[in-house]
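S.K.: Please find the sequence and the predicted model below.
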Amino acid sequence: MMVVPTSSNEGLAGKVAVITGGAGGIGRKVAEALEARGAKVYLLDLNKPSGDHDSRPFLACDVSSFGSVSTAINLVVAVAGRVDIAVGCAGVVSGTGLLDLDDDENKLILDVNLLGFINLLRAVVPPMQKQGGGKVVALGSVASRIGGVKSGPVYVAAKAGVAGVVKWAAKTYGPDGILVNAVAPGPVLTSMWEGLNGGQLEEDATGYPLGRLGRPEDIAEPIAFLAGPESNWITGQTLDINGGSYFS
């Protein structure tokens, strides 16, 4: 059995991180937060980051395909020699109600949000076992805690599934020194939230004690904490990040 080191503030120098959905709003901020702590970051996504010509290493990756995820992770290990941190930020959201669902949308939501995280675990656990440990962080959602915000039932189910898989993986791979946690954000001002509001980047903070909706940085910094040595005695947990709109 691998015994994880005592928590510390030594940072992430020399650590290698992969982020699925790394070209998205939250994924990009997670990359910045991990880099600020010294990690080398690889972005995995369907599309390259746009706008500012991101110079971080990029690997095309479809999280709904284990073959695609496995190929990307194997390339990172071949180049960098290891993978210490894996963050599952890839996601798609749907506000479709129960009676309007169709099979294609159901499959997409489950394949990306739930199976996408499982595929990431399947790909990173073997190299993490071989090297003696690692950190995995999933992107859940407050939707799974309260039955949805503006999201539909399949999205809620997928994110609830992520929380369950996190607990299972934490129990199963803790003896290998692999710590697995999740964050459950409330609404964050990204393109996904915009899509749930008819294309408007709406900020209605009614019911939020802290007076605003989230920003990608609000999610990225806690993820970096869970990915770092400060959290070496935390596993199997889902951290709620929602401006005080929900208390577990």
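M.R.: Everything's here; your move.

S.K.: make it CA atoms for all contacts and neighbour counts henceforth
M.R.: Noted.

S.K.: Assign residue 77 to one of the three secondary structure states.
M.R.: Under the three-state scheme (DSSP: H, G, I helix; E, B strand; the rest coil), residue 77 adopts helix.

S.K.: what about the helices in the chain?
M.R.: Using DSSP state H, the helices assigned to the chain run over residues 25-36, 66-80, 103-110, 116-131, 143-146, 153-173, 191-195, 216-227.

S.K.: Let me know whether residue 25 touches residue 188 as I believe.
M.R.: No: applying C-alpha atoms under 8 Å as the test, residue 25 and residue 188 come out as separate, 9.5 Å apart.

S.K.: that older thread, how about the helices of the chain in a markdown table, adding mean neighbour count and distance to residue 235?
M.R.: Output for the helices of the chain, formatted as a markdown table (neighbours: other C-alpha atoms under 10 Å; distance: least, C-alpha to C-alpha, whole Å):
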| stretch | mean neighbour count | distance to residue 235 |
| --- | --- | --- |
| helix 25-36 | 21 | 19 |
| helix 66-80 | 17 | 22 |
| helix 103-110 | 15 | 24 |
| helix 116-131 | 20 | 15 |
| helix 143-146 | 18 | 19 |
| helix 153-173 | 21 | 6 |
| helix 191-195 | 16 | 28 |
| helix 216-227 | 21 | 9 |
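
S.K.: can those helices go into JSON lines with extra columns for distance to residue 203?
M.R.: As requested, those are exported to JSON lines (distance: least, C-alpha to C-alpha, whole Å):
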{"stretch": "helix 25-36", "distance to residue 203": "16"}
{"stretch": "helix 66-80", "distance to residue 203": "34"}
{"stretch": "helix 103-110", "distance to residue 203": "25"}
{"stretch": "helix 116-131", "distance to residue 203": "29"}
{"stretch": "helix 143-146", "distance to residue 203": "17"}
{"stretch": "helix 153-173", "distance to residue 203": "21"}
{"stretch": "helix 191-195", "distance to residue 203": "10"}
{"stretch": "helix 216-227", "distance to residue 203": "14"}
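
S.K.: let's bring in a second model and compare:
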Amino acid sequence: MSAAVGGTVAGVAPLSGRVALVTGASRRVGIGAAIARRLVADGAAVLLHGWEPHDAEQPWGADADGLRSLASSLASDGARVAVAVADLVDPAAPRALVSSALDEFGGLDIVVANHARSVPWAPLSELTASEIDLSYAVNTRSTLLLVKEFAAVRAAAAELATPGADTTGRVVLLTSGQVHGPMPAEIPYAASKAALAGMTPSLAAALAPHSTVNCVNPGPTDTGWASDAVLDDVKLPFGRWGRPEDAANLIAWLAGPEGGWVTGQVISSDGGWSLRR
């Protein structure tokens, strides 16, 4: 009997030969970086995307050269890794990212849309049209355009595939906590992320049979942004917040061969956030 190692069967990398694009991976303590590490560990080549100016606007600040440091660390272990820097408010950026993956690796099999524009304080009373538009442009519009470009790649791959070969791609979107509870202080973020969850069944139907499409809600995750007071205030049933690796484990499974019969689903990996008291 083979032994399981890190979600794989010993000696077999389930994503060997596959190419993934992971957006929003510019902070090494973030979910995007954890996803990239896990996909690389499972054998995938990975194009890492990031946009440091957004991080620099946040209270927790940017991870100086985090994207390239992550890539260097992964490549030092023999992984095939490349970096793409793009502001996803630009409607041309999604096509450019897909083209970069094709240029670097000759294909694209997996897209994990982890990027997000986050506004730490945006209640209804301070809502502006410009912030709504910007949040939708980054969080929703860019993701839909990215999926559109990926769908064309997968359809072309299916036409060229050997009969009987599995050419099914994978799309994993990331939504947020409004799935299970209100986020009244983050209206533009919550609205734009809720749109992704709501669109998941339609996108899954549009991409079938060339790709699965699923959406993950990672719940409260400790990526260095929350203060000690916030960490203490939000109590989950297992007595801790999520770790970036928790979401990465689920996403790797959805991206792998065992996730091929799951599509159109919004799945929470949140340690029972909805069960908290």
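M.R.: Arrived safely, thanks for sending. All values reported here derive from a predicted model rather than from experimental measurement.

S.K.: TM-score for this pair?
M.R.: Once superposed, the chains reach a TM-score of 0.86 (TM-score structural alignment, normalised by the length of the first structure), with 233 aligned residues with a C-alpha RMSD of 2.2 Å.

S.K.: what residues do residue 25 and residue 188 of the first structure have in common as contacts?
M.R.: Between them, residue 25 of the first structure and residue 188 share these contacting residues under C-alpha atoms under 8 Å, 6 or more residues apart in numbering: residue 216.

S.K.: what's the closest of the helices of the first structure to residue 8 of the first structure?
M.R.: helix 216-227 (11.0 Å; C-alpha to C-alpha).

S.K.: whereabouts in the second structure does the closest one align?
M.R.: Counting by TM-score structural alignment, helix 216-227 of the first structure pairs with residues 244-255 of the second structure.

S.K.: any idea how far residue 16 of the second structure is from the most centrally placed residue in the second structure?
M.R.: In the second structure, the centroid-proximal residue (C-alpha atoms, centre = their mean) is residue 114; its distance is 2.7 Å. Here residue 114 of the second structure is placed at a distance of 22 Å from residue 16 of the second structure (C-alpha to C-alpha, to the nearest Å).

S.K.: Quick check: residue 179 of the first structure vs residue 61 of the first structure, distance?
M.R.: 23 Å.

S.K.: When these two are compared, which one has more neighbours?
M.R.: residue 179 (29 against 22; other C-alpha atoms under 10 Å).

S.K.: Aligned counterpart of that one in the second structure, please.
M.R.: For residue 179 of the first structure, the aligned residue in the second structure is residue 212 (criterion: TM-score structural alignment).

S.K.: show me the contacts for that match.
M.R.: Contacts for residue 212 of the second structure were tallied using C-alpha under 8 Å, 6+ apart; they are 168-171, 204, 260-264.

S.K.: In strands, which of the residues you listed appear?
M.R.: Using DSSP state E, the subset of the contacts of residue 212 of the second structure located in strands is 169-171.

S.K.: Nearest to residue 124 of the second structure among the residues you listed?
M.R.: Of those, the one sitting nearest to residue 124 of the second structure (C-alpha to C-alpha) turns out to be residue 171, at 31.8 Å.

S.K.: Counterpart of the closest one over in the first structure?
M.R.: When the first structure is aligned by TM-score structural alignment, residue 171 of the second structure is paired with residue 136.

S.K.: I'd guessed its match sits against residue 89; true?
M.R.: No: with contact defined as C-alpha under 8 Å, residue 136 of the first structure does not count as touching residue 89 (11.1 Å).

S.K.: hmm, back to that, show me just the buried residues among the contacts of residue 212 of the second structure.
M.R.: 168-171, 204, 260, 263-264 (16 or more other C-alpha atoms under 10 Å).

S.K.: Please report how far the residue lying closest to residue 30 of the first structure once chain neighbours are set aside lies from residue 188 of the first structure.
M.R.: Counting by C-alpha to C-alpha, 6 or more residues apart in numbering, residue 30 of the first structure lies nearest to residue 220, which is 4.4 Å off, once chain neighbours are set aside. Using C-alpha to C-alpha, we find residue 220 of the first structure at a distance of 11 Å from residue 188 of the first structure.

S.K.: before we move on, what about residue 19 of the first structure?
M.R.: With C-alpha to C-alpha as the criterion, residue 19 of the first structure and residue 188 of the first structure are 18 Å apart.

S.K.: Residue 63 of the first structure: what's it in contact with?
M.R.: 20, 45, 69, 90, 111-112, 115-117, 119-120.

S.K.: for the first structure, longest strand please?
M.R.: Max-length strand for the first structure by DSSP E is strand 178-185.

S.K.: chain center to that strand: distance?
M.R.: 8 Å (C-alpha atoms, centre = their mean, to the nearest Å).

S.K.: Mean deviation, that strand versus the second structure?
M.R.: The superposed strand 178-185 of the first structure is, by mean C-alpha distance after the TM-score superposition for the first structure, a mean 0.7 Å from where its aligned residues fall in the second structure.
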